[in-house]
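S.K.: Please find the sequence and the predicted model below.
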Amino acid sequence: MKTELVDVSPTRKELKIEIDAADVRAEYDRVSDRYATLAAVPGFRKGHAPRSVVRQRFKNEIRGEVVQKLVPQAIQDAIIERNLDVIGEPDIHLDNSEGLDKLGEQPLSLHAHVEVLPEVELGTYKGLEVVRRVRPVTDETIEEVIAQLRESNASLQPVEDRGAEVGDTVTVDFLGKYIEPQDADDVNVEAVDVVLGGEGVLPEFTEQLVGTKPDDVKTFRIKYPEDFSSKGLAGKEIEYTATVTAVRRKELPELDDEWARSLGEEIESLDNLRAKLREDLEARARFEADQRVRDELMRALIAAHQFEVPASLVKSQARRLLESTVRNMMQHGIDPRDPEMNWEGMEGALEVEATDDLRGSILLERIAEAENVDVSDEEIEQEIERIAAGARQSVEQVRAALTKQGGERSIADRLRHRKTLDLIAASAEIKDEEWREEEPPTAAEEADETDAPTEATTEAPTAEAATASEAQASAEQD
């Protein structure tokens, strides 16, 4: 077999291959003989038809099998011979397909385009200079966290001596009739909690329910905005009959030692709570500072190594980023079909992000090879156990899922890259400086902002689905 390698680009190669006529003839004879043995040919006993007759009767099938057998193997042999790091499937073209009528009498010529990982000439990756800034934990920060803890531990107490006020939670049974369109089914839902003046609650609901008491009945109309988050309600008008069943006020726990002790057995007093919060927040601040150092090291590495990345990988990674973006938008109540969305600009930005992600991954892999960074079976097992604990699944369940998806290789790659970045960070020249508020978020912080669980955004009652959660959202706006 003869091969020739043509450099189309750093990530795309052309393999020109010529399979020897003798090899083609041998495979042609082998396939022909198998057909002669197994095929039924009219006029001949099974297995006794002449090879020439069999070849004529089954010429397309025989040629197809010969090509399918020889071509993939030839390409694989050529890839090994040329030591190519191929990704994806080759794009194959037969150069002398018209000569298949003379199969076995001449060489079989073809060419294949393949994508490859680029060769990377590593520059400096040790001793990189980077600044570390740790966010200070102030008394105000501690008190903000305590205030959040009190909010999360607040209780709702019945209000009996006054009407509902802004901030109260009013429980309402709703009966709604569409004014427009009139033919829509009625809305009938019970026990909907509306926080007066709450985030996302339409001002009209707050206005109508302020001052109400249990057993009050009010009838009012709501005209939903054209840009309302629920497309089924946008621009619609509904007349609601609202029966108030309860009014409750938020009551925060007392800020004292007893409340502090209720938060955990290890907490002894309010001062002890403040001390533990400071310790935890300072540890997190140091961790985030270290993450920013790692992020900055990766940015510096990528900026210093501008090589071409395979287009197919960029396309796949950009698609994954886009899918993640759409999921996050939907989780935050944003309709990705909104005509105001600049998808063209977003796709361009995601392509740039995908290219940098892949460039960083390729760099870490090349550095890992240069530094002989390896991952042991024990380390992979520990990572699987960590994943299982986080997912609240058994190790066996996680391992089975990973095996099915080829995920253990992915874990090994991730661990190797993590250890490689550890090596780069350990050798870096890190200078500690004072915190600046304009510090960029770490990758983990950005993930928290986009992926963190948020309160469910439910839609308002519609003719199709009138549930309690939907009625809750009928009082909410974008």
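M.R.: Happy to help now that I have it. Residues are numbered from 1 along each chain as shown.
S.K.: Going by C-alpha atoms from here, please, whenever you check contacts or count neighbours.
M.R.: Fine.
S.K.: Tell me which helix or strand comes right after the host helix or strand of residue 113.
M.R.: Secondary structure here is read from DSSP states H and E; on that basis residue 113 sits in strand 108-116. Next along the chain after strand 108-116, taking DSSP H and E as the criterion, comes strand 129-133.
S.K.: Flag every buried residue along that next one.
M.R.: Applying a neighbour-count criterion of 16 or more other Cα atoms under 10 Å, the buried positions in strand 129-133 are 130-133.
S.K.: do the same with stretch 370-384
M.R.: Residues of stretch 370-384 classed as buried: 374-375, 380-381, 383-384 (neighbour count, 16+ other Cα under 10 Å).
S.K.: can I get those residues in TSV with distance to residue 314 and secondary structure?
M.R.: As requested, the buried residues of stretch 370-384 are arranged in TSV below (distance: Cα to Cα, whole Å; DSSP: H, G, I helix; E, B strand; the rest coil):
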residue	distance to residue 314	secondary structure
374	26	coil
375	26	coil
380	27	helix
381	30	helix
383	27	helix
384	28	helix
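S.K.: Next one for the comparison:
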Amino acid sequence: MSSTWELKEKSQGELKTTVEGDVWQKAQKKAFKKLAKKVNLPGFRPGQAPEALVKKHISSQNILMEAIDEVAGEALTAGITEHDLELVARPSLDIDSIDEEKVTFKFLVTVKPEVKLGQYKGLEIVKDDTTVTDEDVNAEITRLQERFADLVLKEEGTVENGDTAVIDFEGFKDGVAFEGGKAEAYPLVIGSGSFIPGFEEQLIGMKSEETKDINVTFPENYQAEDLAGAPVVFKITVHDIKAKELPEANDELVKQAEIKDVETLEAYKEYSRKNLETAKVQQSENKFESDILTAITENAEVEIPEVMVEEETDNLVRDFAQRLQSQGFSLDQFKQITGQSDESIREEMGKDAFNKVKVRLVLEAIAAEEKIEISEEDVNAEIERIANMYGMETEKVRSLVSADAVSYDLRIRKALELVKESVGK
């Protein structure tokens, strides 16, 4: 077999592989025998008729087409090996030329893209301050007060941000009421963002028993196609207006929270400070890592094939659906509640998918550039760590996760750690 490889744009290329000689002749003979078994001739059992007689009933074209199946896979593998290609998608096959002497396959192949690394060492990135202030702690106390606040009817005044307005509403498009746009005595928390943009804001300043029309526009990606992007009018009547009445911040309030070993206001302050410190350190570390990944990907050049982004988007949508299911929701229910469509969800996740693919490719390139290797001992130690983390037997972990996958993950993590350790140096 012989082959040629031509890389074109967006990591796609044309791999031509020619099969001839004994390999092609054997493939045709095998194809003929397979087809011969399907030929029924009077006086002969299937597959027992003389070869010369059977040949009259099988066209050479059929034999050639059947022979393609015998060697196409082998031809592709040979071409991939010869040119050291790393495929990222299933190739498409075309026949460039074919006769009884030889066949030339033309595979349209998408390969792993080349990454041109920019600066990835000595980046000037600073971690965020993780100091917890008294204001931070006081904000936690306020949140605790709001958690146990009472809703008190406002005898006077107007709707303000944070109030709960009990309303009747009905929506109209082009003067006609639309389905699902009506409710009575609905308790709406102003500022919650639970209604479409512009709705809640226009209730601010209304008085009890006041009625007015408000104009809003549904989002372009709203699930109901007849309402997506449409301007509508809602007729609103405000009935009760309720405001939060915060309880006093004291030991009794803290006891209501039923936090283990925390029964006084001072203890709650210390508890909150420790939690905030832990959260701030984690947030700082996450942002530090995110800033690093942003920097190294922006500094690198790579043309990512669309198929890699689509595949990653599929993974993200599937993972998202599984997370929803674990919470007792389906993806269809999520779309109904949020007004999003399959297309809008994929579009939103596609941006994240592109970034994830680029990060992965850049870290792979750094690992290759730095000649990072993972030993068998490294893999075994990681499998043992996973087993201990989840309380599983190591052999069970090995049956669930391949050593290659563990090795790959460790290599990527080591590449990232190398970049982190070089920051500011």
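M.R.: That came through, no problem. Note that the structure is a prediction, hence the values are computed from the model and not measured.
S.K.: The strand holding residue 113 of the first structure against the second structure, how far on average?
M.R.: Once the two structures are superposed, the average separation between strand 108-116 of the first structure and the matching residues of the second structure is 2.1 Å (mean Cα distance after the TM-score superposition for the first structure).
S.K.: Would you check the span in the second structure matched by that strand?
M.R.: Aligned using TM-score structural alignment, strand 108-116 of the first structure spans residues 103-111 in the second structure.
S.K.: Contacts for that stretch next, please.
M.R.: Residues outside stretch 103-111 of the second structure that contact it (Cα atoms under 8 Å, 6 or more residues apart in numbering) are 11-20, 24, 72, 75-76, 85-98, 305.
S.K.: how does it look with 6 Å?
M.R.: In this structure, residues lying in contact with stretch 103-111 of the second structure by Cα atoms under 6 Å, 6 or more residues apart in numbering are 11-19, 86-89, 91-97.
S.K.: ok now it, how far from the chain's centre?
M.R.: 30 Å (Cα atoms, centre = their mean, to the nearest Å).
S.K.: could you pull out the helices for the first structure?
M.R.: With DSSP state H applied, the first structure shows helices at 21-38, 51-57, 59-81, 139-152, 203-209, 257-262, 270-304, 311-331, 343-370, 377-391, 395-405, 407-427, 443-451, 468-474, listed in chain order.
S.K.: Any idea which of the ones you listed gets closest to residue 238 of the first structure?
M.R.: Across the helices of the first structure, residue 238 of the first structure has its closest neighbour in helix 468-474 (10.1 Å, Cα to Cα).
S.K.: so the closest one corresponds to what in the second structure?
M.R.: Counting by TM-score structural alignment, helix 468-474 of the first structure has no counterpart in the second structure.
S.K.: So which elements touch that helix?
M.R.: For helix 468-474 of the first structure, the helices and strands in contact under the criterion 3 or more Cα pairs under 6 Å, 6 or more residues apart in numbering; DSSP states H and E are strand 187-195.
S.K.: Please name the residues that touch the residue positioned nearest the centre of the first structure.
M.R.: Closest to where the C-alpha atoms of the first structure average out (Cα atoms, centre = their mean) is residue 324, at 4.2 Å. By Cα under 6 Å, 6+ apart, the contact set of residue 324 of the first structure is empty.
S.K.: what's the answer for residue 242 of the first structure, then?
M.R.: Residue 242 of the first structure makes contacts with 173-174, 217-218, as judged by Cα under 6 Å, 6+ apart.
S.K.: go again using 7 Å as the cut-off
M.R.: 172-175, 217-219 (Cα atoms under 7 Å, 6 or more residues apart in numbering).
S.K.: burial measure for the spatially closest residue to it that is not a sequence neighbour, as a count.
M.R.: Spatial nearest neighbour of residue 242 of the first structure, chain neighbours left out: residue 174 (4.8 Å); criterion: Cα to Cα, 6 or more residues apart in numbering. Applying other Cα atoms under 10 Å, we find 25 other residues in the vicinity of residue 174 of the first structure.
S.K.: Residue 174 of the first structure contacts residue 189, doesn't it?
M.R.: Yes: using Cα atoms under 7 Å, residue 174 of the first structure makes contact with residue 189 at a distance of 5.4 Å.
S.K.: can you list residues touching both of these two?
M.R.: The contact lists of residue 174 of the first structure and residue 189 share no entry, where a contact means Cα under 7 Å, 6+ apart.
S.K.: related to what we said a few turns ago, tabulate the contacts of residue 242 of the first structure in a markdown table, adding columns for distance to residue 51 of the first structure.
M.R.: Output for the contacts of residue 242 of the first structure, formatted as a markdown table (distance: Cα to Cα, whole Å):
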| residue | distance to residue 51 of the first structure |
| --- | --- |
| 172 | 87 |
| 173 | 86 |
| 174 | 84 |
| 175 | 84 |
| 217 | 94 |
| 218 | 94 |
| 219 | 92 |
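S.K.: List only buried entries from these.
M.R.: The neighbour-count test (16+ other Cα under 10 Å) marks 172-175, 217 as buried among these.
S.K.: any chance of those in CSV, with distance to residue 40 of the first structure too?
M.R.: Below are those laid out as CSV (distance: Cα to Cα, whole Å):
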residue, distance to residue 40 of the first structure
172, 80
173, 79
174, 77
175, 77
217, 87
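S.K.: Need the max-distance pair from the residues you listed.
M.R.: Taking Cα to Cα as the measure, those reach their widest spread between 175 and 217, a distance of 10.8 Å.
S.K.: shared neighbours, the two?
M.R.: Contacts common to residue 175 of the first structure and residue 217, judged by Cα under 7 Å, 6+ apart, are 241-242.
S.K.: Could you report the separation of the closest residue to residue 368 of the first structure other than its chain neighbours from residue 235 of the first structure?
M.R.: With Cα to Cα, 6+ apart as the criterion, residue 368 of the first structure has its nearest non-adjacent residue at 5.7 Å, and that residue is residue 420. As judged by Cα to Cα, to the nearest Å, residue 420 of the first structure and residue 235 of the first structure stand 56 Å apart.
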